[in-house]
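# Give the three-dimensional model of this entry:
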Amino acid sequence: MGPSGPVRHAAEAQPARSGAPARAVTRTLSDDPLGGTVRRTVLPSGLRVLTEAIPAMRSVSFGIWVAVGSRDETGPQAGAAHFLEHLLFKGTHKRSALEISSEIEAVGGETNAFTTKEYTCYYARVLDEDLPLAIDVMCDLVADSVLEAADVETERGVILEEIAMHDDEPGDEVHDLFARAVYGDHPLGRLISGTEETVTPMTRRQIQSFYRRRYTAPQIVVAAAGNLDHAAVVKLVRQALRGTPLDTDPAAPAAHRPATPTVRTKPATTLVEPKETEQAHVILGCPGIDRTDDRRFALGVLNNVLGGGMSSRLFQEIREQRGLAYSVYSYASQYADSGLFAVYAGCAPGKVDEVLSLTRAELARVAADGITEAELARGKGMSKGSFVLGLEDTGSRMSRLAKGELLYGDLMPVDELLARVDAVTLDDVNALAAELLSRPMSLAVVGPFGERDFAA
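A predicted model of the protein is given here:
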């Protein structure tokens, strides 16, 4: 459930007047009683730095978020963003791959990264006293990687093994198959990792070009949460980036992705990946809503009631009462201009028909009759509780800052977000359920079947 609304960023880095140097602009965004003081600085280059000071913590999570993901690739580039994520840890002009990892691990810290369809994140978690080291290392690897030809070949092999490993995990593969069923050849329907056919011929020059064209200061958000001082973090970030390709002329921060035009999805279809597995993996679902849609709060409640926990309708019906599946849940994925709503189940191949029949019946029942007042209250409680409990560590707070800035362009205070959930009415949820769950459903299946097994 993302932030929205109240904290708009009108003041950005201001270009020089009368030849004076551009200056950084800092604002206090909130002083949240459930958290710490949140401040935001826009550097002259357009790079943004957000921090949440939480003095009670003894650690800091520091992340560099780039508004580039797999949906920003052309077909032949598929996997470039993920390939680049691997390569940035392989060495810079100042550090080798071993030095990057050993410097952080020597102080008990940890580093990692991940690529999504709409952004890439590089992060470290360290003791508060080691934050200057983490900032220097992480800024160095994101801004100034050398992308040696030998490292490209080494990581190509690693990524191809990762793709092969993913293919051996049918519970993961079915989610990618479902995305393809809904989005087809659109970038949102492609694998984040790319495929063997796209990764194998990818050249260092192509990756280098993607790196320098996409990793620009206006596209980057730096976020940190924990026992820190905002001004010190900004100073350390500027020092670490000085003289690198991210130390650029004055520019405005990039706008977040627009919600229009809406992504065109495919008509409802069935995709089956035949595989001799002990368990069948199925996903039944449809296009959902985008992440800026005000109904996302009602969707969170609806999702909780349908398949968001052990008390949900689907879990109770399919697992608890009938024992047909170990894992069954519903979920919503939201992008700038599209979304998904789906139900996943893993069950014995011989039970697939019954599981799908029960799932379809429950979705139709909720579409026609809605949910109850008691379910509404429970769904709201789950939404609020999961959000607040998710803010109990510096990593989640750092992510909240970055996603608010990168994906929405604002940061919703915790109290307001909870109030938005509380404001969801029974009519809101039931109207959304009637619309969403009446849509034609696509089906993705991985297991010992063929397309004809689901022709009906």
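# Please make it C-alpha for all contacts and neighbour counts, starting now.
OK.
# Next up, the contacts around the nearest residue to residue 435 once chain neighbours are set aside.
Leaving aside its chain neighbours, residue 435 sits nearest to residue 367 (7.3 Å; criterion: Cα to Cα, 6 or more residues apart in numbering). By Cα atoms under 8 Å, 6 or more residues apart in numbering, the contact set of residue 367 is 430, 433-438.
# One more, so I can put them side by side:
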Amino acid sequence: MVIGGLGTDAHDPDHMALLVANTAFGGTFSSRLMQEVRAKRGWSYGASSRAGFDRHRDAFTMWTAPAAQDAPACLSLQLGLLEALRRDGITEDELTFVKRYLVRSHAFEIDTARKRVHQKLDELLYDLPEGYHETYLKRIEDVTLEEANAAVRRRISEDDLVIGVVGTHEEIGEAIAAAVPKLAEVKVEPYDLE
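Now for the predicted structure:
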């Protein structure tokens, strides 16, 4: 199951703040999404979200893989968690934890010559701001709680989402549709669509 919408562009002034907030929401094993979906309920082995960069505005996405019988409740929970994130934001404790995590884990992003070359290529191929990777740690450390929460409210929508569910429509289709407030459209594709 994938839920997503527009996210951020690396040139947005609040790009890094959104990446930090997203890490608290769904970017680590101790994140809200993982704790609520996997640890507390056991609905999916993995539960994560991503707000990355691309040549143009990249998507914000959440992924889970619940069993068919758990999919509607899992979807409803994820949408509720997203709503709470936009309304309440992340906490100071979450911010402190993820900033420390991102700074400490950064060593694994630059520990080989190949990875460092790939970062240079990223900047060229994705039209990243000059020095995107070189200034990464400082920009992470500079993110404030207010900036992180404002970025979530500004960049992530609850209303313009696309939700993709792999399953049997006859088995879960109605329950999935009922789990989505303000559902605009349902499109069912055959499993063997080419």
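# residue in structure 2 matching the residue nearest to residue 435 of structure 1?
Mapped onto structure 2 by TM-score structural alignment, residue 367 of structure 1 lines up with residue 86.
# Let's see if you can find the most crowded of the contacts of residue 367 of structure 1.
residue 433 (25 neighbours; other Cα atoms under 10 Å).
# For that residue, what is the corresponding residue in structure 2?
Aligned partner of residue 433 of structure 1 by TM-score structural alignment: residue 152.
# do residue 386 of structure 1 as well
By TM-score structural alignment, residue 386 of structure 1 lines up with residue 105 in structure 2.
# mean shift of the helix or strand containing that match relative to structure 1?
With secondary structure defined by DSSP states H and E, residue 105 of structure 2 is part of helix 92-105. Following superposition, helix 92-105 of structure 2 is found to deviate from structure 1 by 1.5 Å on average (mean Cα distance after the TM-score superposition for structure 1).
# which outside residues touch that helix?
By Cα under 8 Å, 6+ apart, the list of residues contacting helix 92-105 of structure 2 reads 20-21, 23-24, 137, 140-141, 145.
# Buried only: go through those for me.
20-21, 23-24, 140-141, 145 (16 or more other Cα atoms under 10 Å).
# export the residues you listed to JSON lines and tack on secondary structure?
As requested, those are exported to JSON lines (DSSP: H, G, I helix; E, B strand; the rest coil):
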{"residue": "20", "secondary structure": "helix"}
{"residue": "21", "secondary structure": "helix"}
{"residue": "23", "secondary structure": "helix"}
{"residue": "24", "secondary structure": "helix"}
{"residue": "140", "secondary structure": "helix"}
{"residue": "141", "secondary structure": "helix"}
{"residue": "145", "secondary structure": "helix"}
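# Go through the residues you listed and name the one nearest residue 117 of structure 2.
Distance to residue 117 of structure 2, by Cα to Cα, is smallest for residue 140 among those, at 21.2 Å.
# counterpart of the closest one in structure 1?
Using TM-score structural alignment, residue 140 of structure 2 pairs with residue 421 in structure 1.
# Its match - nearest residue in space that isn't next to it in sequence?
residue 297 (5.8 Å).
# Strands along the stretch 151-300 of structure 1, start to end?
Using DSSP state E, counting those that start in this stretch, the strands of the stretch 151-300 of structure 1 run over residues 220-226, 270-274, 280-287.
# most neighbours per residue, which of those?
Most buried of these by mean neighbour count (mean count of other Cα atoms under 10 Å) is strand 220-226; its value is a mean of 29.
# which position in structure 1 aligns with residue 116 of structure 2?
Residue 116 of structure 2 maps onto residue 397 in structure 1, by TM-score structural alignment.
# and its match, how many neighbours does it have?
Neighbours of residue 397 of structure 1 (other Cα under 10 Å): 23.
# With residue 321 of structure 1 instead?
10.
# Aligned to it, what sits in structure 2?
So, by TM-score structural alignment, residue 321 of structure 1 is matched to residue 40.
# mind checking how far that match is from residue 30 of structure 2?
Distance of residue 40 of structure 2 to residue 30 of structure 2, computed by Cα to Cα, to the nearest Å: 12 Å.
# Please confirm that residue 330 of structure 1 is located within a strand.
Yes - judged by three-state DSSP, residue 330 of structure 1 forms part of a strand.
# what's the counterpart of it in structure 2?
With TM-score structural alignment as the criterion, residue 330 of structure 1 pairs with residue 49.
# What is the burial count for its match?
For residue 49 of structure 2, using other Cα under 10 Å, the count is 23.
# so who does it touch?
Going by Cα under 8 Å, 6+ apart, residue 49 of structure 2 touches 22-23, 25-27, 33, 60-63.
# try 10 Å this time
2-4, 22-28, 31, 33-34, 60-64 (Cα atoms under 10 Å, 6 or more residues apart in numbering).
# Chain neighbours aside, what residue packs nearest to it?
residue 62 (4.1 Å).
# In contact with the one you found: list those residues for me.
1-5, 25-27, 33, 47-51, 78-79, 82, 163.
# A strand includes it, no?
Yes - according to three-state DSSP, residue 62 of structure 2 belongs to a strand.
# That one pairs with which position in structure 1?
By TM-score structural alignment, residue 62 of structure 2 lines up with residue 343.
# isn't there a helix covering the match of residue 367 of structure 1?
Yes - with three-state DSSP as the criterion, residue 86 of structure 2 is part of a helix.
# For it, give its distance to residue 110 of structure 2.
From residue 86 of structure 2 to residue 110 of structure 2 the distance is 32 Å (Cα to Cα).
# neighbouring contacts of stretch 167-174 of structure 1?
161-162, 166, 176-177, 180, 191, 271-273, 275, 277, 279-283, 344-346, 443-447.
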